[in-house]
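[1] take this sequence and fold it.
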Amino acid sequence: MRAALAAGLALTLATQAVAGVPEGYHRVAQAEGVPADVLYALAAAESGARLSTGAARPWPWTLNVGGRPERYRTYREALDALERHLAAGKRNIDIGLMQVNWRWHEARLQDPARALDPYRNLRIGAAILREQYERSGHWLEASGLYHAPSNTTNAARHRARVQHHLEALP
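    Below is the predicted model of the structure:
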């Protein structure tokens, strides 16, 4: 049942009309005290997959292993791949919609199945974004720090990607 709900959410989150930010992002953003548009733009910058229309949408079954992106069609495929990578001793893995890094946030993610749960992944990502906002005092700057908290060059580059996705919102 949980897998079916997660799959339904993933479809909703991944195929939401261009008209705006999907409802799931609004709910998580409100609960975590972050702006929904920034959360959605950050997810698009982190896990965005190009649709046939050319638009980028966050994709929940995305992994990034040592800098190499991997996208899967289903939760099960992504989970199997994540478990294989972890069994092989890999730890520098970004996971899910918000590309939460296993090495730095294993305690928050808890286990591979939970790490790939779209709502849980969004909540963890929103909490990290909120922490970076508390550090910087500015949401867009926080979005750059989310990806690279100790590297100002990478943070600026990532902030620009998030800004691009924000500007693309209707």
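[2] make it CA atoms for all contacts and neighbour counts henceforth
    Fine.
[3] name the element the residue nearest to the spatial centre of the chain belongs to?
    Centroid-nearest residue in the chain, with C-alpha atoms, centre = their mean: Met98, separated by 1.2 Å. Here Met98 is covered by no helix or strand, with elements defined by DSSP states H and E.
[4] just checking, it touches Gly125?
    Yes: Met98 sits in contact with Gly125 when judged by C-alpha atoms under 8 Å, with a separation of 5.5 Å.
[5] distance of the residue nearest to the centre of the chain relative to Ala88?
    According to C-alpha to C-alpha, to the nearest Å, Met98 stands 23 Å off from Ala88.
[6] any buried residues in the host helix or strand of Ala14, and which?
    Secondary structure assignment for Ala14, by DSSP H and E: helix 2-15. Within helix 2-15, the residues that qualify as buried by neighbour count (16 or more other C-alpha atoms under 10 Å) are 6-7, 9-10, 13-14.
[7] how far does that helix sit from its chain's centre?
    Taking C-alpha atoms, centre = their mean, to the nearest Å, the mean C-alpha location of helix 2-15 is offset from the chain mean by 15 Å.
[8] sequence B follows; please return its structure for comparison with A:
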Amino acid sequence: MATTMNPRRKFRPRVQCRVWAPLARLRQCVCGYLVGVGSGYLVVMKVIASDAPPPAYQLAAHGTGVPSQVLYALALQESGTLLRGERIPWPWTLNVAGKAYRYADRAAACSALLQAIQDVGAKRVDAGLGQVNLGWNGHHFAQPCDALDPYRNLKVVTALLFEHKSPGIDWVTAAGRYHRPAGGVPAARFRQAFSRHLNRITRTHFKD
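    I've put the predicted structure just below:
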């Protein structure tokens, strides 16, 4: 959910794990995630084994009216990165002033998140698996860094996504509205990318 405003100051991340980092560095990122989250292991590692939504996504979507496949496809597009040729959602992803940063652990991401809010303002910062914008939706978290908790992030993302799903609107359109409520070209591009992920996961289309 990137924004388009101009930053007041340049954000300077201290520690990060970028999409284009060497494989060894990405492996360190995964290890940090397993240690830092514990049971959250399934959020990352299950993705590598199958295109089916990992248990964390199924749990977050259960009883909400949002299919777990839709939630997973959205996370793949919002925070996805490549690991050993597989695309996985990365929980410690930030988007600051339109630029993505990925960190090895929650502590590093939290430090960068707080600095980014100070530097460019909360409305120019998206965080976590679903890239929740902290200016518009930060009130869903007790504190900004809570957006970096995979389960809390998915809970908020599911609620927001459901808000954009109205009668006669399919999940692809709802996902585009989630990413860019104002619509336009950014929303259209997101819908296309989201559809590719969803079709690969489900081999079908959600219309209801």
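[9] about what we covered before: name the helices or strands packed onto whichever helix or strand comes after the helix holding Ala14 of structure 1?
    From helix 2-15 of structure 1 onward toward the C-terminus, using DSSP H and E, the following helix or strand is helix 23-32. Helix 23-32 of structure 1 is packed against helix 36-47, helix 118-136, with contacts defined by 3 or more C-alpha pairs under 8 Å, 6 or more residues apart in numbering; DSSP states H and E.
[10] repeat the analysis, applying 6 Å as the threshold.
    helix 36-47 (3 or more C-alpha pairs under 6 Å, 6 or more residues apart in numbering; DSSP states H and E).
[11] how much does the helix it packs on stray from structure 2?
    Here the mean offset of helix 36-47 of structure 1 against structure 2 after fitting is 0.3 Å, by mean C-alpha distance after the TM-score superposition for structure 1.
[12] what range in structure 2 matches that helix?
    Counting by TM-score structural alignment, helix 36-47 of structure 1 falls onto residues 68-79 of structure 2.
[13] what comes into contact with the matching stretch?
    Here stretch 68-79 of structure 2 makes contact (C-alpha atoms under 6 Å, 6 or more residues apart in numbering) with 53, 57-58, 61, 89-90, 129-131, 197-198.
[14] repeat that for stretch 146-155 of structure 2.
    Against stretch 146-155 of structure 2 from outside (C-alpha under 6 Å, 6+ apart): 60, 91-92, 128.
[15] looking at those, which are in helices?
    Per DSSP state H, helices hold the following members of the contacts of stretch 146-155 of structure 2: Ala60.
[16] now which of the contacts of stretch 146-155 of structure 2 would you call buried?
    The neighbour-count test (16+ other C-alpha under 10 Å) applied to these identifies 60, 91-92, 128 as buried.
[17] now those residues as TSV including distance to Pro144 of structure 2?
    What follows is those, written out as TSV (distance: C-alpha to C-alpha, whole Å):
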residue	distance to Pro144 of structure 2
Ala60	20
Pro91	14
Trp92	13
Gly128	11
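[18] among those, which two are most distant?
    Ala60 and Trp92 (17.9 Å; C-alpha to C-alpha).
[19] hmm, back to that, now, which of the buried residues of helix 2-15 of structure 1 sits nearest Ala49 of structure 1?
    Of all these, Ala49 of structure 1 sits closest to Ala14, with 8.9 Å by C-alpha to C-alpha.
[20] the closest one corresponds to which position in structure 2?
    So, by TM-score structural alignment, Ala14 of structure 1 is matched to Val44.
[21] could you measure from the closest residue to that match other than its chain neighbours over to Leu42 of structure 2?
    Among residues not flanking Val44 of structure 2 along the chain, Ile88 sits closest, at 6.5 Å (C-alpha to C-alpha, 6 or more residues apart in numbering). Between Ile88 of structure 2 and Leu42 of structure 2 the computed distance is 11 Å (C-alpha to C-alpha).
[22] for the equivalent of Asn101 of structure 1 over in structure 2, which non-adjacent residue is closest in space?
    In structure 2, the residue matched to Asn101 of structure 1 (TM-score structural alignment) is Asn133. Nearest non-adjacent residue to Asn133 of structure 2, counting by C-alpha to C-alpha, 6+ apart: Asp126, 4.2 Å away.
[23] which residues sit against the lengthiest helix in structure 2?
    Ranked by number of residues, the top helix in structure 2 under DSSP H is helix 184-202. Residues from elsewhere that reach helix 184-202 of structure 2 (C-alpha under 6 Å, 6+ apart): 51, 73, 172, 176, 180.
[24] so Ala127 of structure 2 is in contact with Leu94, correct?
    Yes: counting by C-alpha atoms under 6 Å, Ala127 of structure 2 touches Leu94, with 4.7 Å between them.
[25] from Leu113 of structure 2, how far off is the residue nearest to Lys46 of structure 2 when sequence neighbours are not counted?
    Among residues not flanking Lys46 of structure 2 along the chain, Pro54 sits closest, at 5.5 Å (C-alpha to C-alpha, 6+ apart). Per C-alpha to C-alpha, Pro54 of structure 2 is found 26 Å from Leu113 of structure 2.
[26] between these two, point out the one with more neighbours.
    More crowded of Pro54 of structure 2 and Leu113, by other C-alpha atoms under 10 Å: Leu113, with 27 against 22.
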